[in-house]
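>>> Okay, here's the prediction I keep looking at, along with the sequence it came from:
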Amino acid sequence: MTALLEMPIATDAAPSIERRSHPSWKRILDLSVVAMATPILAPLLVAVAVYIRLVSKGPVLFLQSRVGYGGEFFTIYKFRTMHVSSRGRDCGHRSYVAAHAGTGTPVKKPDLRHELIPGGGLIRKLSIDEFPQLINVFLGNMSIVGPRPDLMQLEDYQPWQLERFGVLPGMTGLWQVSGKNELTLEEMIELDIRYARHRSLAGDLKIILKTFVVLIFDFNE
């Protein structure tokens, strides 16, 4: 993991996205995690789904188009934590993140408290809203570990940064366990590229374990 953080990144890559092949161990790990996590999480997922329907009008799941493997779009699944009436937040969030490019300032989460349903903040803080992405992992358009799919579009990236789309996006990733919201946008993308270039079973397992540590630490803040 330390080696990944220390390896330099070249910034003169071609604009085209080189798709890296999916290692067999990675698909086996993904399906194994889905198979183990689903029965354990099922009671929690059902409870959260019922709660969302009780406290807010609208669908339980929030479906959104994101840029994924090879620059292709896919539909990501999340628990809905915002009021359906909240409009324009996707474009606003895209602009918010893109505006941090080249500024050298950490990308903090925008304040969306006024748009959240009751309890939505806690669901987000515990990352429970991300659990439906196990569906994406099962379908094969996401992995457990990989660059997080965000709301920015390909044109928002510099050509060398597109390398992050050469592998499947993930539910968690290297930058999430390496400083998260204390990192600049460029640092996040560099970590994504390091991960894409140096994937390994040991590295994925470390990131998964560190993700639990980060969740516990964030919850206690």
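Thanks, I have it. Numbers count the residues shown, from 1 in each chain.
>>> make it CA atoms for all contacts and neighbour counts henceforth
Fine.
>>> ok, which stretches of the chain are helices?
Remark: helices assigned in the chain by DSSP state H are 2-6, 24-55, 89-98, 120-125, 133-139, 185-197, 201-220.
>>> Comparison target, given below:
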Amino acid sequence: MNDTAIRERLSEIKKLRTDNQKNTAKPRIEPVSGFYITLKYVVEYILAVIAFVAFLPLLLFVALLIKSDSKGEVFFKQKRYGHKGDEFMIYKFRTMIQDAHKLQNKLSHLNEMNGGKLFKTDNDPRITRIGRFLRKTSIDELPQLLNILKGDMTVIGPRPISTPLSEYDENQLNRFKVKPGLGCIWQAYFRGETDFQDWMYTDTIYVENMSPKLDLRLMWIIGKNVVLGKGAR
């Protein structure tokens, strides 16, 4: 599935968008099954093991930098919704000052994410000196290799976010039929753009079209984006 096909499918889904299908209770989500999804999880788990071993010295060095740069824990931990809508704790390197979440309401006017369900801004004053570098290079995401090793995530799949399941319409809930990943269509083609609904619908496009070719293509494009710092916040 190429760039043009993804954008055309996104336009089709947006035309069918409805806001009256939101759920008030946790829905029953049937996960994707079959040979490819099983193979995908096994192969990507092995890749994560190799990456964790390779990046371990860097992880330890970054942990020391964070501790020397500002007060607080090395890791940022937060509840996210993943496979089948189940909750899990995600790990990132801490890139903000201690207790940054307590200041978010005061900074709501800076939010650039359309839809208001996530907070993203290029000018977040809570980000530390080392944190800005970690975000620009996506090094802050490396601790999620631990999430893969725990079985909560995989390499390519919808990004895990903290928005409750009740905030999604029926079509968007399809994103939870597979494990969340380190990278997705949004990061490959739309990273840095700020429409929450479009982001959710690209995840459903991924679930509809998941294949070895698409996964390899996304790995390549996301890897290139990371090296070039494209769209990082």
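Right, received. Where do you want to start? Note that the structure is predicted; figures quoted are calculated from it, not measured.
>>> TM-score of the superposed pair?
The TM-score (TM-score structural alignment, normalised by the length of structure 1) is 0.84; 217 aligned residues with a C-alpha RMSD of 3.1 Å.
>>> and among the helices of structure 1, the most buried is which?
Greatest average neighbour count among the helices of structure 1 goes to helix 185-197 (a mean of 22), per mean count of other C-alpha atoms under 10 Å.
>>> Where in structure 2 does that helix fall?
The alignment of helix 185-197 of structure 1 onto structure 2 (TM-score structural alignment) spans residues 196-208.
>>> now for residue 28 of structure 1: what does it line up with in structure 2?
In structure 2, the residue equivalent to residue 28 of structure 1 is residue 42, according to TM-score structural alignment.
>>> What separation do you get for its match and residue 166 of structure 2?
31 Å (C-alpha to C-alpha, to the nearest Å).
>>> same deal with residue 120 of structure 2?
21 Å.
>>> what do you get for residue 126 of structure 2?
Plainly put, residue 126 of structure 2 is 29 Å away from residue 166 of structure 2 if you go by C-alpha to C-alpha.
>>> Over to residue 173 of structure 2?
10 Å.
>>> who's in contact with the spatially most central residue of structure 2?
With distances taken as C-alpha atoms, centre = their mean, the residue of structure 2 nearest its centroid is residue 159 (2.6 Å). Residue 159 of structure 2 sits next to 180-184 when contact means C-alpha atoms under 8 Å, 6 or more residues apart in numbering.
>>> Which of these fall in strands?
181-183 (DSSP state E).
>>> Include distance to residue 38 of structure 2 when you put those into a markdown table, please.
Below are these laid out as a markdown table (distance: C-alpha to C-alpha, whole Å):
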| residue | distance to residue 38 of structure 2 |
| --- | --- |
| 181 | 15 |
| 182 | 18 |
| 183 | 18 |
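>>> Please pick out the residue of structure 2 most distant from its centre.
residue 68 (27.3 Å).
>>> what does that residue align to in structure 1?
So, by TM-score structural alignment, residue 68 of structure 2 is matched to residue 54.
>>> what about its match, distance to residue 48 of structure 1?
On the measure of C-alpha to C-alpha, residue 54 of structure 1 and residue 48 of structure 1 end up 10 Å apart.
>>> same deal with residue 208 of structure 1?
To residue 48 of structure 1, residue 208 of structure 1 is 23 Å away according to C-alpha to C-alpha.
>>> contacting residues around residue 32 of structure 1?
Applying C-alpha under 8 Å, 6+ apart, no residues qualify as near residue 32 of structure 1.
>>> Centre of the chain to stretch 191-208 of structure 2, how far?
Relative to the chain's own centre, stretch 191-208 of structure 2 is displaced by 11 Å; criterion: C-alpha atoms, centre = their mean, to the nearest Å.
>>> do the same with stretch 151-160 of structure 2
Here stretch 151-160 of structure 2 is found 8 Å from its chain centre; the criterion is C-alpha atoms, centre = their mean.
>>> quick one: that stretch aligns where in structure 1?
Mapped onto structure 1 using TM-score structural alignment, stretch 151-160 of structure 2 covers residues 140-149.
>>> Would you mark the buried spots in that stretch?
141-149 (16 or more other C-alpha atoms under 10 Å).
>>> Including distance to residue 191 of structure 1, could those residues go into CSV?
Output for the buried residues of stretch 140-149 of structure 1, formatted as CSV (distance: C-alpha to C-alpha, whole Å):
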residue, distance to residue 191 of structure 1
141, 21
142, 18
143, 17
144, 16
145, 13
146, 10
147, 9
148, 11
149, 14
